[in-house]
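K.L.:
Can you look at this prediction? I've put the sequence above it.
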Amino acid sequence: MQSKLIVLEGIEAAGKGKASIAIMNFLASKGQRVVHTREPGGTPYAEALRAVVTSKEYVTPGICEVMGFYGARCDHTQSLIIPSLENGSHVLSERYYASSFAYQKQTQTELEAVHAICQPYLLEPDLVLFLDISPETSVKRMAEQRVAKGIALDKFELRGFEFMKQVRENYLRISRNETPATHKRWCNIDAEQPIEKVHQDIFKILTEALQLPA
């Protein structure tokens, strides 16, 4: 079976971290090799850029964010994702380029131009799992799971309800094939459900997409 690039997308606190652990365990139980990674990040260079683009310290024009994310993404793809796939492992990435189209919509013209320049260095995911929650749930979960525990929020997490509402709407536009970020296989998953049901929905999709034994 050909190795696949599987991407988890969603607004803040949608459950990507817990879903990643569940997916890794599920695929391992099916005898599948898989590499787990994230964006921005995944390589030393990309992690260094992550620290800059998510920092509250810097206030820059939107185009700087776009170029920072795509610089990290190109290195991540070329240095980690492609070699892992060629080595016979699936790759599970928390976020990929759909995140830019969801989070950086305010610089749409520049974003599409940068995406077009970088596209030869990127891959189209084989499967995107969009964990869909409301902005109300996002803000509530961040307060309960991060703020209450003293975990500092990055500059995107700090933008609040209206920003999360817009990001979710952007994701839904992507799912309807209205932006260049739409993929061949995009699956919306109701992540407001109990976590066990969310993960079971994911496993069902993976079983079909990867043609795994039941």
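P.N.:
The structure has been received and is ready for your questions.
K.L.:
okay, CA-based contacts and neighbour counts for the rest of this
P.N.:
Will do.
K.L.:
Was I right to think residue 27 contacts residue 35?
P.N.:
No - applying Cα atoms under 8 Å as the test, residue 27 and residue 35 come out as separate, 10.6 Å apart.
K.L.:
So between these two, which is more surrounded?
P.N.:
Shown here are residue 27 and residue 35; by other Cα atoms under 10 Å, residue 27 has more neighbours (18 against 15).
K.L.:
So which elements touch the helix or strand containing the more buried one?
P.N.:
Per DSSP states H and E: residue 27 is located in helix 16-29. When contacts are defined as 3 or more Cα pairs under 8 Å, 6 or more residues apart in numbering; DSSP states H and E, helix 16-29 packs onto strand 5-9, strand 34-38, strand 90-94, helix 195-209.
K.L.:
buried residues in that helix?
P.N.:
16, 19, 20, 22, 23, 24, 26, 27 (16 or more other Cα atoms under 10 Å).
K.L.:
follow-up on the earlier one: nearest to residue 183, of the helices and strands packed on helix 16-29?
P.N.:
strand 5-9 (10.6 Å; Cα to Cα).
K.L.:
Just the angle for the closest one relative to helix 16-29, thanks.
P.N.:
150 degrees (axes from the mean of the first three to the mean of the last three Cα atoms, to 10 degrees).
K.L.:
what's strand 5-9 in contact with?
P.N.:
For strand 5-9, contacts defined as Cα atoms under 8 Å, 6 or more residues apart in numbering pick out 16, 20, 81, 85, 90-96, 98-99, 125-131.
K.L.:
okay, pairing it with this:
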Amino acid sequence: MNQGQLITLEGIDGAGKSTQLTWIKEFLQRRGITVITTREPGGTSLGEELRAILLDNNLTIHPETETLLMFAARREHLDKVILPALERGDWVVSDRFTDASFAYQGGGRQVKKIKLEVLEQWIQGRMQPDLTLYFDVPVELGRQRIGAINSTDRFEKEQGDFFNRVRAVYLQRAHEFPDRIYRIDASQSFNEVQAAIRRILETTLFSEPNA
């Protein structure tokens, strides 16, 4: 394959998606693919500065301000990292992308969907990930996993109702975009989750499964 692909990983905090990112990169590299791993918010110098602001526990940020900062970071991310990599034929694996904005700012913060759709169209047009892996866990389990972390950021410290709204939007988007978003039961063991990822990658991105 000469065409670059964008794979995004999504899920509530504590879903375990970040722990699988390195394995996905290595899986693709074994097939001779050049892989760029990145994250949102972040991925660029400006994006990382905005990330620090967005995750700062000491700040109170209006939901719409938060949304605009997320999309500002995404615009830089697309311009500096994602689009150049895809044009080179490289593959990009990103820890979160626009689905997270619909889930966290739309569901969690209850910013109106139409506002998110306008920003999505403005920032990325019709550009969408080639594949999205949605790591789904019950909110209670995600919170247990987060509870084991010594320090939590501004999102991780949110309460169960917030994450229930986030998860509900993720599930709705998986229903709306079944050709792109694949749900993985992330409450399974580490090896079972990896096996599910492998099956999805082989059947959706490669013409010769198990090659």
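P.N.:
Arrived safely, thanks for sending. Since the model is a prediction, treat every value here as computed from it, not as a measurement.
K.L.:
tm score of chain vs chain?
P.N.:
Remark: TM-score between the superposed chains equals 0.91 [TM-score structural alignment, normalised by the length of the second structure]; 204 aligned residues with a Cα RMSD of 1.5 Å.
K.L.:
returning to what we had before: point out the one among the helices and strands packed on helix 16-29 of the first structure that comes closest to residue 158 of the first structure.
P.N.:
Of all these, strand 5-9 comes closest under Cα to Cα, at 18.6 Å.
K.L.:
angle of that closest one against helix 195-209?
P.N.:
With the same axes, to 10 degrees as the basis, strand 5-9 of the first structure and helix 195-209 are set at 150 degrees to each other.
K.L.:
distance from strand 5-9 of the first structure to the second structure after superposition?
P.N.:
Its matched residues in the second structure lie on average 0.3 Å from strand 5-9 of the first structure after superposition (mean Cα distance after the TM-score superposition for the first structure).
K.L.:
ranges for the helices of the first structure?
P.N.:
Applying DSSP state H to the first structure gives helices spanning 16-29, 44-53, 62-76, 82-86, 97-103, 108-118, 135-145, 160-175, 195-209.
K.L.:
and among these, the most buried is which?
P.N.:
Mean neighbour count (mean count of other Cα atoms under 10 Å) peaks for helix 97-103 among these, with a mean of 23.
K.L.:
Contact partners for the most centrally placed residue in the first structure?
P.N.:
In the first structure, the centroid-proximal residue (Cα atoms, centre = their mean) is residue 95; its distance is 1.5 Å. Neighbouring residues of residue 95 of the first structure by Cα under 8 Å, 6+ apart: 7, 8, 9, 10, 38, 39, 40.
K.L.:
Mind putting these into JSON lines with neighbour count and distance to residue 142 of the first structure?
P.N.:
Listed next are these as JSON lines, based on neighbours: other Cα atoms under 10 Å; distance: Cα to Cα, whole Å:
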{"residue": "7", "neighbour count": "25", "distance to residue 142 of the first structure": "22"}
{"residue": "8", "neighbour count": "24", "distance to residue 142 of the first structure": "18"}
{"residue": "9", "neighbour count": "24", "distance to residue 142 of the first structure": "17"}
{"residue": "10", "neighbour count": "25", "distance to residue 142 of the first structure": "14"}
{"residue": "38", "neighbour count": "19", "distance to residue 142 of the first structure": "19"}
{"residue": "39", "neighbour count": "19", "distance to residue 142 of the first structure": "19"}
{"residue": "40", "neighbour count": "27", "distance to residue 142 of the first structure": "20"}
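K.L.:
Now distance to residue 74 of the first structure too, for those, in a markdown table please.
P.N.:
Putting the contacts of residue 95 of the first structure into a markdown table (distance: Cα to Cα, whole Å) gives the following:
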| residue | distance to residue 74 of the first structure |
| --- | --- |
| 7 | 16 |
| 8 | 18 |
| 9 | 18 |
| 10 | 21 |
| 38 | 13 |
| 39 | 11 |
| 40 | 10 |
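K.L.:
which two from these end up farthest apart in space?
P.N.:
Pairwise across the contacts of residue 95 of the first structure, and taking Cα to Cα, the largest span is found between 10 and 40, at 14.1 Å.
K.L.:
Need the helices and strands packed on helix 16-29 of the first structure in TSV (columns: distance to residue 75 of the first structure).
P.N.:
Shown next, in TSV, are those (distance: least, Cα to Cα, whole Å):
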stretch	distance to residue 75 of the first structure
strand 5-9	16
strand 34-38	12
strand 90-94	14
helix 195-209	27
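K.L.:
Can you say which of these is nearest to residue 144 of the first structure?
P.N.:
helix 195-209 (16.2 Å).
K.L.:
what stretch of the second structure does that closest one fall on?
P.N.:
Counting by TM-score structural alignment, helix 195-209 of the first structure falls onto residues 190-204 of the second structure.
K.L.:
contacts for stretch 151-167 of the second structure?
P.N.:
Outside stretch 151-167 of the second structure, the residues touching it (Cα under 8 Å, 6+ apart) are 11-13, 54-57, 103-104, 106-109, 136, 139-140, 143, 146.
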